[in-house]
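Q: Below: sequence and its predicted model.
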Amino acid sequence: MTIIPAIDLKDGQVVRLTKGDINSSKVYGEALFFAKEFEKMGAEWIHIVDLNGAFIGEPKNLDEIIKIRKSCNLKIELGGGIRDEDTIKKYIDIGINRVILGSVAIKNLDFTFKMIDKYPIVLGIDAKNGKVSTDGWANISQVDAVSFARQFRGSKLEAIICTDILHDGMLDGININFSESIAKESGINTIASGGFSSIIEIDKVFKNSIINGIIVGKAFYEGKVNLEEIFKKYT
């Protein structure tokens, strides 16, 4: 199981949102500082989201992302506002290890499958009440999240990151059942996200053979968990 610290970027700063509401953002500091800290603690991967990009549909924190890439040996998965092949290629060319597609996957499935065949792609399935959200979680579609995940069975997709929006930033626990359903139906490596609150949850996920990773965000920034101890125990 892979434990992946999260860096959400807004205007060049690390922030965390509550239930994806951009107006709820709380600033924690410089992204590069936290990336270096995560590397020191023992992380292998970091999960970066360009929040500005997610809301407007194009990259907006490129300079900060390049700084992190040049200064750390961490593997990076990156999402937020990625809607075309030129952007995917740009990120791969600067050394991003895998690119997360979310909104565009709902809007253009054919394009998504083409990109999966050409690049290291992760699918972000963010859902509210079981329905997939788009555009930085500003809009909720009528697409069932689990049924959507099923369409990628047998593809070259690297992983699926599944987030229950109602739990995100709430520190009330990840929706494990939702993550399990995505994993079972897709047959793809699945990373659970949204609401992680304690090391007890990592124990549950660690013992779960079908969930392959967990994203840790607000629980770290609010001092609820000691990531260094977690990495020592589980990696």
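A: Received the coordinates, thanks. What you see is a predicted model; the values in this text were computed from it and never measured. Residues are numbered from 1 along each chain as shown.
Q: When you work out contacts or count neighbours from here on, use the C-alpha atoms and nothing else.
A: Fine.
Q: ok, now which ones touch Lys67?
A: Each residue near Lys67 by C-alpha atoms under 8 Å, 6 or more residues apart in numbering is listed here: Leu32.
Q: Quickly note the distance from it to Leu74.
A: According to C-alpha to C-alpha, to the nearest Å, Lys67 and Leu74 sit 12 Å apart.
Q: Equivalent analysis for Thr112, please.
A: According to C-alpha to C-alpha, Thr112 and Leu74 sit 26 Å apart.
Q: do Ile100 as well
A: Ile100 is 16 Å from Leu74, by C-alpha to C-alpha.
Q: These two: who's more crowded?
A: Higher neighbour count among Ile100 and Leu74: Ile100, with 26 against 20, using other C-alpha atoms under 10 Å.
Q: Am I right that the more buried one is in a strand?
A: Yes: assessed by DSSP: H, G, I helix; E, B strand; the rest coil, Ile100 belongs to a strand.
Q: my guess is it contacts Gly79, does it?
A: Yes: taking C-alpha atoms under 8 Å as the definition, Ile100 is a contact partner of Gly79 at 4.5 Å.
Q: adding another structure so you can compare the two:
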Amino acid sequence: MFPTFEVIPAVDMQDGEVVQLVQGEKGTETTYGDPVDAAQKWIEGGAETLHLVDLDGAFEGERKNATAVDAILDAVDVEVQLGGGIRTVTDAIDLLSRGVDRVILGTAAIENPDIVAEISESFPGSVMVSLDAKDGEVLVSGWTESTGLDPAEAATRYEDLGAGAILFTDVDVEGQMKGVQTDPVRQVAESVEIPVVASGGVASVDDVRTLRDVGASAVVVGSALYRGEFSLSDAKRALD
């Protein structure tokens, strides 16, 4: 998993279309068309992994963009990580059997930490636990509820339960295109041995380099890529 640092394009889906939200809030979305078209665009641009999120699933607790996800899985031949509305072991196992490489668990892992170990028994390394933090506390339910958990402490716990990676999203800067905060990412990365994938605030290739330098194994990028602030090839050249 992530043998070298990667820039991973986000394909966030709402009502069957690709969208980008500001700080995860409904009503702030900018729409970018068909999910399969977006996925293929990023692969043509050099993406080796895709980050898929069913936003309706994240907010409502059940996957609403399954048809779009299936269409992407049929159309692409790169690694895929998927989150949003995955609440049970059965859901996760079905998706992993279908061809998803990593399932991203947020609310489900917080409410039932043992789900990470249960899934990992059948598919070792396949669970990416999503720790989305605002003001230093982990959020759940589509970023609408605070848990009071410290992200670094939570990351250590999930590593012990068998998580293959941590997805750390800095909600304080997510979607704002104003740059990244380094301390929260560094703290999580230093707390575990498994890969930490950073997300939130990336506006330039300098931000990408910064996150790599503070310990992230990969970075998920949404708005900056969709708005053309830089390309995947720009990022690769800068990292090289």
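A: Perfect, I can see it now. These figures come from a predicted structure and were not determined experimentally.
Q: Now the TM-score, please.
A: Between these two chains, after superposing, the TM-score reads 0.94 (TM-score structural alignment, normalised by the length of structure 1); 234 aligned residues with a C-alpha RMSD of 1.5 Å.
Q: Show me what Gly85 of structure 2 lines up with in structure 1.
A: Mapped onto structure 1 by TM-score structural alignment, Gly85 of structure 2 lines up with Gly81.
Q: and its match, what is it in contact with?
A: By C-alpha under 8 Å, 6+ apart, the neighbours of Gly81 of structure 1 are Asp50, Leu51, Asn52, Gly53, Ala54, Phe55, Ile56, Gly57, Glu58, Pro59, Asp135.
Q: Then Phe168 of structure 2?
A: Ser130, Leu131, Asp132, Ala133, Val185, Val188, Val196, Val197, Ala198, Ser199.
Q: In structure 1, what sits opposite it in the alignment?
A: For Phe168 of structure 2, the residue aligned by TM-score structural alignment is Cys162.
Q: Could you pull out the strands in structure 1 for me?
A: Counting by DSSP state E, structure 1 has strands at residues 2-10, 13-18, 21-30, 45-50, 75-79, 98-101, 121-128, 131-134, 139-144, 159-164, 190-193, 213-216.
Q: how about these in CSV, adding distance to Asn175 of structure 1?
A: As requested, the strands of structure 1 are exported to CSV (distance: least, C-alpha to C-alpha, whole Å):
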stretch, distance to Asn175 of structure 1
strand 2-10, 16
strand 13-18, 16
strand 21-30, 19
strand 45-50, 19
strand 75-79, 21
strand 98-101, 20
strand 121-128, 11
strand 131-134, 14
strand 139-144, 16
strand 159-164, 7
strand 190-193, 8
strand 213-216, 11
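Q: nearest to Ile202 of structure 1, of these?
A: Of all these, strand 213-216 sits nearest to Ile202 of structure 1, with 7.7 Å by C-alpha to C-alpha.
Q: which bit of structure 2 covers that closest one?
A: So strand 213-216 of structure 1 sits over residues 218-221 in structure 2, by TM-score structural alignment.
Q: Identify the residues contacting the matching stretch?
A: 2, 5-10, 51, 195-200, 202, 208, 211-212.
Q: Repeat that for stretch 136-155 of structure 1.
A: 20-21, 51, 54-55, 80, 113, 116, 125-128, 130-134, 181-182, 185-188.
Q: Could you dump the contacts of Phe168 of structure 2 into TSV with distance to Gln20 of structure 2 and neighbour count added?
A: Output for the contacts of Phe168 of structure 2, formatted as TSV (distance: C-alpha to C-alpha, whole Å; neighbours: other C-alpha atoms under 10 Å):
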residue	distance to Gln20 of structure 2	neighbour count
Ser130	18	27
Leu131	19	30
Asp132	16	25
Ala133	18	23
Val185	22	24
Val188	25	26
Val196	22	28
Val197	19	28
Ala198	17	31
Ser199	13	27
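Q: out of everything not next to it in sequence, what's closest to the residue opposite Ile194 of structure 2 in structure 1 once aligned?
A: Using TM-score structural alignment, the partner of Ile194 of structure 2 in structure 1 is Ile188. Leaving aside its chain neighbours, Ile188 of structure 1 sits nearest to Ala159 (5.8 Å; criterion: C-alpha to C-alpha, 6 or more residues apart in numbering).
Q: ok, now how distant is the match of Ile194 of structure 2 from Pro5 of structure 1?
A: 21 Å.
Q: Leu78 of structure 1 now?
A: Leu78 of structure 1 is 12 Å from Pro5 of structure 1, by C-alpha to C-alpha.
Q: Now the common contact residues for those two.
A: By C-alpha under 8 Å, 6+ apart, the residues touching both Leu78 of structure 1 and Pro5 are His47.
Q: burial measure for Val205 of structure 2, as a count.
A: 21.
Q: From the contacts of stretch 218-221 of structure 2, keep the buried residues only.
A: 5-10, 51, 195-200, 202, 208, 211-212 (16 or more other C-alpha atoms under 10 Å).
Q: Quick check: closest non-adjacent residue to the counterpart of Leu105 of structure 2 in structure 1.
A: Under the alignment by TM-score structural alignment, Leu105 of structure 2 pairs with Leu101 in structure 1. Closest residue in space to Leu101 of structure 1, ignoring its immediate chain neighbours: Leu123 at 5.1 Å, by C-alpha to C-alpha, 6+ apart.
Q: Roughly how far does the alignment partner in structure 2 of the one you found sit from Lys26 of structure 2?
A: Matched by TM-score structural alignment, Leu123 of structure 1 corresponds to Val129 in structure 2. Look at Val129 of structure 2 and Lys26 of structure 2: by C-alpha to C-alpha, they are 23 Å apart.
Q: Neighbour count: these two, which is higher?
A: Remark: of Val129 of structure 2 and Lys26, Val129 carries more neighbours, 29 against 14, as counted by other C-alpha under 10 Å.
Q: Return the residues in contact with that one.
A: Here Val129 of structure 2 is in contact with Ile104, Leu105, Gly106, Ala109, Tyr158, Ala163, Ala165, Ile166, Leu167 (C-alpha under 8 Å, 6+ apart).
Q: what do you get for Ala105 of structure 1?
A: Counting by C-alpha under 8 Å, 6+ apart, Ala105 of structure 1 makes contact with Phe111, Thr112, Leu123.
Q: Okay then, goodbye and thanks.
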